[in-house]
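> the sequence isn't on hand, but the structure is:
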């Protein structure tokens, strides 16, 4: 197991290095840079911009240097000082922009994941145990619908229903009076009153997929010889079900733990934009549009790092939960 972890960590470092280089290269592909974009926007508005200021910006951020020099400067600042650079558009440190919104993204991601687990597990088990029953058909129908309907469409439908029939704006996570207020008990209650809708929309496809996976895994386990043998020995059905097949079918729940870490930063970008959620997703989208290279690069680098780490944690959790996987690692 130790050798497996060592190999995975080494591979993770190589992967992150490749991702960082590729990311920095891709965000620099569009013609021009942030300074050129800033100049073009000023000219489109009929404004004049100081050329000396533009030259200072290019020198400050190394935009007049070769790609390797820009990348080396960026990475050295991250590794040595934890400095992700300055956001051109916001004139703020990238780290402060990202971490200011991570809290809400974290809370939304954790709440959605718990919702998916709480709904998908009992429905998936029931659907497998009562295969081809009316309940199984209903769960299957809603599972296919949940996987087929785009999340942004669900968000638009809920927003229309809220405005058309209830006269309420269902977007955002806070009411107007609490948007800029300091945190207090009233603001927490207001957040909870708005949180159910994004959790429902974001968790719809994940719940549907997890139901189908749990059902398929449990059906596969229920027809294996050890289950038939245990049942023949007179083991009570509920004890047989919970002790062996259900445990083996829980692998999808551990494999999805790795989704949580990148979800802290991504914040379901499209849904966040549609519902006007103050998470990190819209910030990333705006940075891409404005060619804010350090902000975009930092986002993608953090997302890649969290994705790799989350995948490693999921694999370790699976190895701990499922002895078959653990023995396979130890044997390798």
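Nice, I can see it. Remember, predicted model here, so these are calculated numbers, not experimental data.
> contacts and neighbour counts: CA atoms only from here.
Fine.
> can you name the element that comes right after the longest helix along the chain?
Assignment by DSSP state H gives helix 185-222 as the longest helix of the chain. Per DSSP states H and E, helix 185-222 leads on to helix 225-232 as the next helix or strand towards the C-terminus.
> contacts for that following helix next, please.
Outside helix 225-232, the residues within contact range by C-alpha atoms under 8 Å, 6 or more residues apart in numbering are 221-222, 237, 240, 244-245.
> show me how to select, in ChimeraX, the buried members of these.
Here is the ChimeraX command that picks out the buried ones among the contacts of helix 225-232, judged by 16 or more other C-alpha atoms under 10 Å:
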select :221,222,240,244,245
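> one more structure, for comparison:
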């Protein structure tokens, strides 16, 4: 397992370099930057702008700028935000916990419900229950996450059941410990529900297809001919479904992070999504790069967890990877 983990981490290095370099290049090729916006301010002299460019190294070639940024990023020194006048690492540290709170919660819920619903639909293929589960899947796969978030906002505004926006209520500090937990959970409900519904809809189709494929395989026909009980078939079906389901977890993490960014913006959740949007709109170079860098690392860690789970479930995977 250690060798498998080593090779996976080794493969992550070119991924990080490739993603960050392309992102840096695209940002630099875009017309203008944050300092150009200062030219519109008559109180800022051209000499001050030139001084700032030299201070931040923006007058140097793009490759040299990127290499200096990458050297600092390896040590998690992500530079200084032009817009917020604060270290990028501190700004991300304030928001990353909120984003992880959404993504981890929705990931656990969506994977649980997707496996359960997909497995039931596969075992009951063609039944009314299977048709209802497929209807649920098709419906929420067709709805974009931001549009579903808008619908839930409208529903919440009409009913007043759940709060919209923010992570805490104004009277949060006056609540008891249990009250604080309940308050945060109530604020989490809408964004987590949005991400969970969208993610579950896609995942359960894979589980259902895997179960149906297994049940129609020659092995199952032989087991049924020998009079094997339904519980034995379910046990073997679970083992066969786990491999493709675990493989897809890595891709779903990417979808959750991108979906979380949109949901955070729509529902006014103070996470990395809204921070990155403001950074892009203001062309805050180092804040954008810092957010992309941390986001890439989160994706790599998520995919690594999926790979380790798959290698643990099926030892043939790690043996094949080590030989490669």
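Perfect, thanks for sending it. If you're wondering where the values come from, they're calculated on a predicted model, not measured in any experiment.
> widest-spaced pair of the contacts of helix 225-232 of structure 1?
221 and 237 (14.0 Å; C-alpha to C-alpha).
> could you find the closest non-adjacent residue to the residue nearest the centre of structure 2?
Centroid-nearest residue in structure 2, with C-alpha atoms, centre = their mean: residue 257, separated by 1.9 Å. Using C-alpha to C-alpha, 6 or more residues apart in numbering and skipping the chain neighbours, the partner closest in space to residue 257 of structure 2 is residue 103 (6.7 Å).
> separation between the alignment partner in structure 1 of the one you found and residue 144 of structure 1?
By TM-score structural alignment, residue 103 of structure 2 lines up with residue 109 in structure 1. Here the criterion is C-alpha to C-alpha, to the nearest Å. By it, residue 109 of structure 1 lies 23 Å from residue 144 of structure 1.
> who has more neighbours, these two?
Higher neighbour count among residue 109 of structure 1 and residue 144: residue 109, with 25 against 15, using other C-alpha atoms under 10 Å.
> ok, residue 168 of structure 1 - contacts?
Per C-alpha under 8 Å, 6+ apart, neighbours of residue 168 of structure 1: residue 162.
> assumed it was part of a strand.
No. If the criterion is DSSP: H, G, I helix; E, B strand; the rest coil, then residue 168 of structure 1 is coil and not within a strand.
> circling back to that earlier point, quick one: what helix or strand has the residue nearest to residue 257 of structure 2 in it?
helix 88-123.
> which helices and strands sit right next to that helix?
helix 128-141, helix 177-215, helix 230-266, helix 272-281, helix 285-313 (3 or more C-alpha pairs under 8 Å, 6 or more residues apart in numbering; DSSP states H and E).
> and the angle for that helix with helix 230-266?
On the basis of axes from the mean of the first three to the mean of the last three C-alpha atoms, to 10 degrees, helix 88-123 of structure 2 is oriented at 140 degrees to helix 230-266.
> pull out the buried residues from helix 88-123 of structure 2.
Applying 16+ other C-alpha under 10 Å to helix 88-123 of structure 2 flags 88-89, 91-92, 95-96, 98-100, 102-103, 105-107, 109-111, 113-115, 117-123 as buried.
> with stretch 242-249 of structure 1 instead?
Under 16+ other C-alpha under 10 Å, the buried positions of stretch 242-249 of structure 1 are 244-246, 248-249.
> counterpart of residue 199 of structure 1 in structure 2?
Match for residue 199 of structure 1 (TM-score structural alignment): residue 192.
> now swap in residue 54 of structure 1 and tell me
Going residue by residue (TM-score structural alignment), residue 54 of structure 1 aligns to residue 49.
> ok, that match - how many residues close by?
Residue 49 of structure 2 - counted by other C-alpha under 10 Å - has 15 other residues nearby.
> spatially nearest residue to it, not counting backbone neighbours?
residue 35 (6.6 Å).
> my guess is that neighbour contacts residue 47. True?
No. Using C-alpha atoms under 8 Å, residue 35 of structure 2 makes no contact with residue 47, being 11.9 Å away.
> settle it for me: which of these two has more neighbours?
Between residue 35 of structure 2 and residue 47, counted using other C-alpha under 10 Å, residue 35 has the larger neighbour count: 18 against 9.
> what sits against that one?
Counted by C-alpha under 8 Å, 6+ apart, residue 35 of structure 2 has contacts 49, 52-53.
> over in structure 1, see which of those survive.
Contacts conserved in structure 1 for these, using both residues aligned by TM-score structural alignment, their matches' C-alpha atoms under 8 Å: 49, 52-53.
> would you turn those into TSV with secondary structure and distance to residue 163 of structure 2?
TSV is the format used below for these (DSSP: H, G, I helix; E, B strand; the rest coil; distance: C-alpha to C-alpha, whole Å):
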residue	secondary structure	distance to residue 163 of structure 2
49	helix	44
52	helix	43
53	helix	44
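> in structure 2, what sits opposite residue 123 of structure 1 in the alignment?
Using TM-score structural alignment, residue 123 of structure 1 pairs with residue 117 in structure 2.
> what lines up against residue 58 of structure 2 once you look at structure 1?
Residue 58 of structure 2 maps onto residue 63 in structure 1, by TM-score structural alignment.
> for residue 43 of structure 1, see how far away that match is.
Residue 63 of structure 1 is 21 Å from residue 43 of structure 1, by C-alpha to C-alpha.
> between the two, which one's more packed in?
residue 63 (17 against 12).
> I'd assumed residue 69 was in contact with that one.
No. The criterion here is C-alpha under 8 Å, and residue 63 of structure 1 misses it with residue 69 at 9.5 Å.
> from the chain's centre, how far out does stretch 152-167 of structure 1 sit?
The chain centroid and the centroid of stretch 152-167 of structure 1 are separated by 24 Å under C-alpha atoms, centre = their mean, to the nearest Å.
> buried residues of stretch 289-309 of structure 2, list them for me.
Quick answer for stretch 289-309 of structure 2 (16+ other C-alpha under 10 Å): 289-296, 298-309.
> out of the buried residues of stretch 242-249 of structure 1, flag the one nearest to residue 181 of structure 1.
residue 249 (45.2 Å).
> need the contact list for that closest one.
214, 217-218, 221.
> next, format those as TSV and append distance to residue 228 of structure 1.
TSV is the format used below for those (distance: C-alpha to C-alpha, whole Å):
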residue	distance to residue 228 of structure 1
214	20
217	16
218	14
221	10
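> ok, and the most crowded of those?
residue 214 (27 neighbours).
> is it correct that that one is in contact with residue 127?
No. Residue 214 of structure 1 is beyond contact range of residue 127, at 9.0 Å (criterion: C-alpha under 8 Å).
> re the thing from before, look up how far residue 65 of structure 2 lies from the match of residue 54 of structure 1.
Taking C-alpha to C-alpha, one finds residue 49 of structure 2 at 18 Å from residue 65 of structure 2.
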